[in-house]
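> no FASTA, just this:
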């Protein structure tokens, strides 16, 4: 992707008939979430980490500088329309098709009784400039799929975390993520992230020839 190109998040270019790569589903606890970020009980006081500005020369960045860009924060809404999951991040003024509960070529926006036992996602990203906080404003359960590898991330690096709605999560800088998936038709989250908002993206269909399948059926959850 060139510097002049941007992902068209509301019109993803996804080939038909792609296989699904299912990721494991685990319960989010302080122990299982270690290495991805932190469990957050109070979004009003939690400090979201900001990455110090990098410098390639031999002189160091002065203490107390390089991490003063501040934050963006606001509502992050997620909602289902039939078999399509959408998101709108008001903190950065972006709107997305995040995924589908069936193959995208078959997905119906007006499905009356959709099967939402999984979410098929086509895209993921990470933010090198800082962490990102997601806190459920309505205390509803949700699932977050994450990977803690570098730019050589692969589908098998992913884990989906079930969160029961009594807490939020703050993922570390560099943690791959995509949709926060509500287990209700719509949900609102408090979002806080670095104002630089650097975004490094991956396209699963084009890079790996698959859609990443995030289980939403809690019967598939692995304990321990």
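Structure's in. What do you need? Since the structure is predicted, the reported quantities are computational estimates derived from the model, not experimental observations.

> CA atoms for contacts and neighbours, from now on please.
Will do.

> distance of the residue nearest the centre of the chain from residue 53?
Of all residues in the chain, the one closest to the mean position by C-alpha atoms, centre = their mean is residue 178, 2.5 Å from it. Look at residue 178 and residue 53: by C-alpha to C-alpha, to the nearest Å, they are 24 Å apart.

> circling back to that earlier point, thinking the residue nearest to the centre of the chain is in contact with residue 127, fair?
No. Between residue 178 and residue 127 no contact is recorded; they are 11.2 Å apart, counting by C-alpha atoms under 8 Å.

> Included below, for side-by-side comparison, is a second structure:
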């Protein structure tokens, strides 16, 4: 009976491991994970932030600076808020974003093909599988802010936002590729991403023109980064078409 119990535990562990990698397309050195995309609603975004329509009326939720010892932090939120434009544009297969609210806010963080993403990362191999629809392949500029929430709002065009939040029994830094999902956000909507929620910059589903959005965040801001390619040999692939559900 003892041996049978051990066998059952081993089988359960194998099933759990297989579940973690369900949805992956793999080669010898790299995997592609198709991130689930759904239309944003106030209900499904709730674990990650809030949905809003009034950019000027939506506030950044600043977080109190941590108290490192016994002496209290008297004021850890008066760094204030910064806001600006957040532009998105595809240029020769590379997705480029510019955030004017912060210094050095220009990011190249998504590619329209796996081969191109791996080349940008310096990996000398080909992508193991192709996509049947326009997609963004991502591995860099994925981060969370401990200082407060961040707002993304687009008045005239849709955008796609990828987020992740580890389960309650894990620390925020203990994130895995399969934790991520993406939201298709229609024009006129915005998302206020909570502090400690992993997210990429927004991605444009429009390949033929530039999108200019609005953003707000803590002026004194912190960023913690995650690179699924370095840590888990995985590219995250996000379909850039409006989901039907």
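Nice, thanks for sending it over. This structure is a prediction, so every number in the text was calculated from the model and none was measured.

> Not counting its neighbours along the chain, what's nearest the counterpart of the residue nearest to the centre of structure 1 in structure 2?
Counting by TM-score structural alignment, residue 178 of structure 1 corresponds to residue 200 in structure 2. Nearest residue to residue 200 of structure 2 in three dimensions, chain neighbours excluded: residue 142, at 4.5 Å (C-alpha to C-alpha, 6 or more residues apart in numbering).

> how deep is that neighbour tucked in, by neighbour count?
20 (other C-alpha atoms under 10 Å).

> show me what contacts it?
Taking C-alpha atoms under 8 Å, 6 or more residues apart in numbering as the criterion, residue 142 of structure 2 is in contact with 198, 199, 200, 201, 225, 226, 227.

> export those residues to CSV and tack on secondary structure and distance to residue 42 of structure 2?
Shown next, in CSV, are the contacts of residue 142 of structure 2 (DSSP: H, G, I helix; E, B strand; the rest coil; distance: C-alpha to C-alpha, whole Å):
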residue, secondary structure, distance to residue 42 of structure 2
198, strand, 18
199, strand, 17
200, coil, 20
201, coil, 20
225, strand, 27
226, strand, 26
227, coil, 28
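
> The residue nearest to residue 200 of structure 2 and residue 20 of structure 2: what is the separation?
For residue 142 of structure 2, the distance to residue 20 of structure 2 - C-alpha to C-alpha - is 20 Å.

> One more: residue 132 of structure 2?
In terms of C-alpha to C-alpha, residue 132 of structure 2 sits 24 Å off from residue 20 of structure 2.

> Looking at these two, which one has more neighbours?
Per other C-alpha under 10 Å, whichever of residue 132 of structure 2 and residue 20 has more neighbours is residue 20, with 14 against 7.

> Spatially nearest residue to that one (excluding sequence neighbours)?
Spatial nearest neighbour of residue 20 of structure 2, excluding adjacent residues (C-alpha to C-alpha, 6+ apart): residue 178 at 6.7 Å.

> That neighbour belongs to a helix?
Yes. Counting by DSSP: H, G, I helix; E, B strand; the rest coil, residue 178 of structure 2 is located in a helix.

> That's all I had, so thanks and see you.
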